[in-house]
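Trainee: The sequence and its predicted three-dimensional model are supplied below.
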Amino acid sequence: MSNAKGDRRERELVNRLDEAGFAVMRAPASGSATTRELPDVLAGNGEVFYAIEAKSSAGDPIYLSGEEVEALIYFSRNFGAKARVGVRFDREDWYFFHPGDLYVTDGGNYRVKKETAVADGTDFDEFVGRSVRTRLGERTDD
């Protein structure tokens, strides 16, 4: 996210993770501040560590480039964190996905539709361990 609204949404996510007991850090301007591709947010609570690429949209759907997702996975593996894509649509909460669970377009990019986020995404409370929601086929790996 590189716009004012996106920056605001990232700060919102950081604050919510902090309130949930996570140590959290936002990488300002993500990849533009450095030549290295960095996730938008790093968060951990001593038990689980996440590298999060955060995206928000007033509309539908949200797209991520193949390079963004590859960089997230690469960083996460080297850092020892779980790679997650966090999406937030207007009038909805944050939802999280393992990169391998995202829809891949014919062009090699990734897409999340609002209805997919609400139906299949991990909601914020579940993400931070406040609730457990069991779904068939849910990923348990990194």
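Mentor: Looks like it came in fine.
Trainee: only C-alpha atoms for contact and neighbour calcs from this point on.
Mentor: OK.
Trainee: check contacts around Glu53.
Mentor: Pro39, Asp40, Val41, Leu72, Arg84, Val85, Gly86 (CA atoms under 8 Å, 6 or more residues apart in numbering).
Trainee: closest to Tyr103 among those residues?
Mentor: Using CA to CA, Val85 is the member of the contacts of Glu53 that lies nearest Tyr103, at 12.1 Å.
Trainee: another structure for you, compare them:
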Amino acid sequence: MDNARRRRGFEAERELVRKLWSKGFAVIRAPASGARTRLAAYPDIVAIFKGRIYAIEVKYRRDNAPIYIDRTQLEKLIEFSRRAGATPLIAVKRPHKGWKLIPIDQVKETNTGRIRIDDEVLNNGVSLDEFIAIVTNTGLRKFMK
């Protein structure tokens, strides 16, 4: 991966951390995320809200091309989530389209064993604002004024 893509990925991770933190989540960005760790299973971000834990793999894509994830990366996210009692999610950031959060049971596996996230999968995900409203139960409060 070239340095520019890597930098954009790190910037997306930091942006998501800031947004979740500002909405009341306890959030950490895993210092080893993006590193070539073979044995450890680290998600990019761990976000916690009132005891509910979310293990999040972050992806950034400038264009509308599908996103591919290696099966082993997804398996590590699942294993970390199992050990932590976390909900595993994939967060995708696209410029001018914002964030989409996708439960891992909604992703598609290709015949080569890679995971594919295309527009159909993204359209079934929830926006960051929707995710925050669901988790913090702020959705109904907006309408009860």
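Mentor: Happy to help now that I have it. Keep in mind the model is a prediction, meaning the values are calculated, not measured.
Trainee: sorry, back to before: please produce JSON lines containing the contacts of Glu53 of structure 1, extended by secondary structure.
Mentor: Formatted as JSON lines, the contacts of Glu53 of structure 1 follow (DSSP: H, G, I helix; E, B strand; the rest coil):
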{"residue": "Pro39", "secondary structure": "coil"}
{"residue": "Asp40", "secondary structure": "coil"}
{"residue": "Val41", "secondary structure": "strand"}
{"residue": "Leu72", "secondary structure": "helix"}
{"residue": "Arg84", "secondary structure": "strand"}
{"residue": "Val85", "secondary structure": "strand"}
{"residue": "Gly86", "secondary structure": "strand"}
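Trainee: Name the nearest of those residues relative to Val14 of structure 1.
Mentor: Val41 (7.3 Å).
Trainee: ok, now which ones touch the closest one?
Mentor: Counted by CA under 8 Å, 6+ apart, Val41 of structure 1 has contacts Glu10, Val14, Val24, Met25, Arg26, Ala27, Tyr50, Ala51, Ile52, Glu53, Ala54.
Trainee: run the last query once more with 7 Å
Mentor: Met25, Arg26, Ala27, Ala51, Ile52, Glu53 (CA atoms under 7 Å, 6 or more residues apart in numbering).
Trainee: how about the first one, what's its partner in structure 2?
Mentor: Translated: Met25 of structure 1. Mapped onto structure 2 by TM-score structural alignment, Met25 of structure 1 lines up with Ile28.
Trainee: Figure out the helix or strand that that match lives in.
Mentor: strand 26-29 (DSSP states H and E).
Trainee: hang on, the earlier thing: which of the contacts of Val41 of structure 1 sit farthest apart?
Mentor: Met25 and Glu53 (12.4 Å).
Trainee: Longest helix in structure 2, please.
Mentor: helix 3-22 (DSSP state H).
Trainee: Show me what it packs onto, helices and strands only.
Mentor: With contacts taken as 3 or more CA pairs under 7 Å, 6 or more residues apart in numbering; DSSP states H and E, helix 3-22 of structure 2 sits against strand 26-29, strand 52-60.
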